[in-house]
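Visitor: Would you be able to build a 3D model of this:
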Amino acid sequence: MTTFITQDTVTTKYWHTLEDGRIQCDLCPRFCKLHEGQRGLCFIRKNLNHQVVMTSYGRSSGFAVDPIEKKPLNHFLPGTPILSFGTAGCNLACKFCQNWDISKSREMDALMSMASPEAIAKAAIAHNCASVAYTYNDPVIFHEYAIDTAKACRELGIKSVAVTAGYVCPEPRAEFYQWMDAANIDLKAFSESFYHTITGSHLDAVLDTLKYLKHETSVWIELTTLLIPGKNDSEAELEAMTQWVVEHLGPEVPMHFTAFHPDWKMRDTPHTPKDTLLMARNIAIKNGVRYAYVGNVHNKTGQSTYCHQCGTMLIGRDGYILSDWHLDESGHCLTCGTRCAGVFDAQPGQWGARRQSVRISG
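Guide: All right, here's what the predicted structure looks like:
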């Protein structure tokens, strides 16, 4: 049960006291060590009265209904609308952050929307959303709020989707993912030097989360890598990454390679060429990844889903709009009968590319 200190501040349980009197937060592998009154790097977790509290429970930077393909998830209820929200702050320090106005916010005034978990679940029903996404910033840091919302959603038959970097400790990870139905994990690169110098985190913890999700849960997972010119887009790194995915996660985990645009602290880095994305997709397919996609560019071939057995286009995509559907009611190819990996309704959704802002109260 969530214990409130104030309307938007709740107690947490993943922390311990150090010998010098500071409190160590044990939610993520950053292990922030906090003096009284001090906030962690994520900003919304704080040492208050000798315990770690979350200071933004029930407060959001906003709500919107998005196409689920925008998360991106291509194999989880395609074509359906998803109610999306986040808070402020982040437990990583990515220099290329493309949601920096939210994830790097140090102003609680950025969290203008107030909504209880029950109100969010009811809003999803009211807007005909099949699922709710915990996104925009990393839901790891609003652990308690996300879990309570996921519980409320599950009671109403609404699915929960985590959009996250996967940088979380094992015990809170297990608690969090028992309430999630799907996740898109941001595999930012495949080198420790990139993770350490550009994101302020470590690769091994993310890989551990990926193996945990694949082999110890029923959560549907897809991976996204934002390819940054000269940083994580070499053929050698993409070879190593895709080979690792097939070996440790299996060939059916979809991979999304998306285009970088200059932002935050990397404004001098150029946009990702489309040819780089297509190269990454080709390397993934060559190494056995059955479902590899390109994103943030217009390319129907690279955004569509194909049967790995006979090559038939199963789900055509033109941006976020579904253009073709060649699956039967249980997700099998209508040409050869091979099952397409994923979670599918009998018929695709028809939401399209719309984005609709939503106000929630209560």
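
Visitor: When you work out contacts or count neighbours from here on, use the C-alpha atoms and nothing else.
Guide: Noted.

Visitor: Compute the number of surrounding residues for residue 236.
Guide: 11 (other C-alpha atoms under 10 Å).

Visitor: which parts of the strand or helix carrying it are buried?
Guide: Assigned by DSSP states H and E, residue 236 belongs to helix 235-248. The neighbour-count check on helix 235-248 (16 or more other C-alpha atoms under 10 Å) flags 237-239, 241-243, 245-246 as buried.

Visitor: And stretch 190-204, by the same measure?
Guide: Quick answer for stretch 190-204 (16+ other C-alpha under 10 Å): 190-191, 194-195, 198-199, 201-203.

Visitor: Please provide the structure for the following sequence as well, for comparison with the first:
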Amino acid sequence: MHEALFYQRIEGNKVVCGLCHHRCRIAAGGRGRCGVRENQDGRLISLVYGRLVAENVDPVEKKPLFHFLPGSRSYSIATVGCNFQCLHCQNYEISQYPGRHGGQITGVGRSPAAVVERAEQTGCASISYTYVEPTIFYEFAHDCACLAKQRGIKNIFVSNGYMTAEVVRHLAPVLDGINIDLKAFSADFYQKVCKARLEPVLENIRLFHELGVLVEVTTLVIPGHNDSENELRAIARFLRGISVNIPWHVTGFYPTYKMLDRPATPTATLVMAREIGLNEGLRFVYTGNAAIAGGEDTRCPGCSALLIHRSGFSSQQLALQAGHCSTCQLPIAGVWR
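Guide: Next up is the predicted model:
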């Protein structure tokens, strides 16, 4: 049993969880929306501390992070559970596991030391907390991140960006990079498709950037839901308003889970989304889940030199040296070797 962080006791042996913006009020014996934080006699307990259901060595480009130690590997971990209920979740078998299995929790026991040691043994430059929303196993992730930082290993969150501001400020000192899913620019989409709200995600993209964490943003472009020119332009303008250097990944959707009524995203839509982002002033816009020539390459926004060429999850650094374009010496935003 591992006591959770970020909660308050209230009347009637209830607790209020302050981990994410759902701020669940949980009666004794109950759990939050994530299904993995339980009120046990007025104490909020993390049921997934150190109980991993996924441990993989991934290329960092798979997160996706394109401006974070390109070509390196990241030790990627997850537990069951999620605070979203996205109809199109690609990892629903683990993210929705408690709800689909009568509240059951599964996973192999690991300590933070074991995770960091495994990352070192496999030559990983970072640890990624990913596959489900990592905020729901925050206590374990934070303990791993603190130890990893001491060992010179960087930390990455792949997140829906729904944690509270208190959590963002607690996490930022040990977090080096985060990819946040900006799933749409519509409150209605977030409510109907994810069972959540848009505004907290926007606030957290701003806050992580302000706190000096490298932020990249991904939008899965779903036909008929968030693929209009107006909505894509609104996302691009929002990101540009924070920084023109935030990389934006516009990726292709494939039917899955409870969203089987939508077709795969046409290549032309992803090309349009990329062009919108670049025309709105973003310096780095990438296409994903589609074979689009040059769509994953990084070019210098000053002289257009090809800095990094990517094919699949492999990358080749060309005109990038010590975080600068070797042709025109322009600094390129990112975390580089």
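
Visitor: Any idea what the TM-score is?
Guide: Once superposed, chain against chain, the TM-score is 0.96 (TM-score structural alignment, normalised by the length of the second structure); 334 aligned residues with a C-alpha RMSD of 1.3 Å.

Visitor: Now do the helix holding residue 236 of the first structure: everything it contacts.
Guide: Helix 235-248 of the first structure has contacts (C-alpha atoms under 8 Å, 6 or more residues apart in numbering) with 189-191, 211, 232, 251, 253, 280, 283-284, 287-289.

Visitor: and if we set it to 6 Å?
Guide: Residues outside helix 235-248 of the first structure that contact it (C-alpha atoms under 6 Å, 6 or more residues apart in numbering): 190, 284, 287.

Visitor: got those as CSV, with distance to residue 222 of the first structure and secondary structure columns?
Guide: Converted to CSV, the contacts of helix 235-248 of the first structure look like this (distance: C-alpha to C-alpha, whole Å; DSSP: H, G, I helix; E, B strand; the rest coil):
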residue, distance to residue 222 of the first structure, secondary structure
190, 16, coil
284, 14, helix
287, 17, coil
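
Visitor: ok, those residues vs residue 261 of the first structure, which is closest?
Guide: Using C-alpha to C-alpha, residue 190 is the member of the contacts of helix 235-248 of the first structure that sits closest to residue 261 of the first structure, with 19.8 Å.

Visitor: What segments of the stretch 101-250 of the first structure are helices?
Guide: With helices called from DSSP state H, counting those that start in this stretch, the stretch 101-250 of the first structure shows them at 117-126, 143-155, 170-177, 192-194, 203-216, 235-248.

Visitor: what's the mean distance for the second one versus the second structure?
Guide: Here helix 143-155 of the first structure is compared with the second structure after superposition; its mean distance to the aligned residues, by mean C-alpha distance after the TM-score superposition for the first structure, is 0.6 Å.

Visitor: Specify, as a residue range, where that helix falls in the second structure.
Guide: Aligning helix 143-155 of the first structure against the second structure (TM-score structural alignment) gives residues 138-150.

Visitor: for the shortest one, same thing?
Guide: Alignment note (TM-score structural alignment): helix 192-194 of the first structure is matched to residues 187-189 of the second structure.

Visitor: which one among the buried residues of stretch 190-204 of the first structure gets closest to residue 344 of the first structure?
Guide: Residue 344 of the first structure lies nearest to residue 190 out of these, by C-alpha to C-alpha, at 30.3 Å.

Visitor: Quick one: neighbours of residue 296 of the second structure, just the number.
Guide: By the criterion of other C-alpha under 10 Å, residue 296 of the second structure has 24 neighbours.

Visitor: now swap in residue 255 of the first structure and tell me
Guide: By other C-alpha under 10 Å, 31 other residues sit near residue 255 of the first structure.

Visitor: Just give me the match in the second structure for it.
Guide: By TM-score structural alignment, residue 255 of the first structure lines up with residue 248.

Visitor: just residue 225 of the first structure next, same as before
Guide: By TM-score structural alignment, residue 225 of the first structure lines up with residue 219 in the second structure.

Visitor: go on, residue 293 of the first structure?
Guide: That one, residue 293 of the first structure, aligns with residue 286 by TM-score structural alignment.

Visitor: Doesn't that match belong to a strand?
Guide: Yes: applying DSSP: H, G, I helix; E, B strand; the rest coil, one finds residue 286 of the second structure inside a strand.

Visitor: Isn't it up against residue 296?
Guide: Yes: using C-alpha atoms under 6 Å, residue 286 of the second structure is in contact with residue 296, at 5.1 Å.
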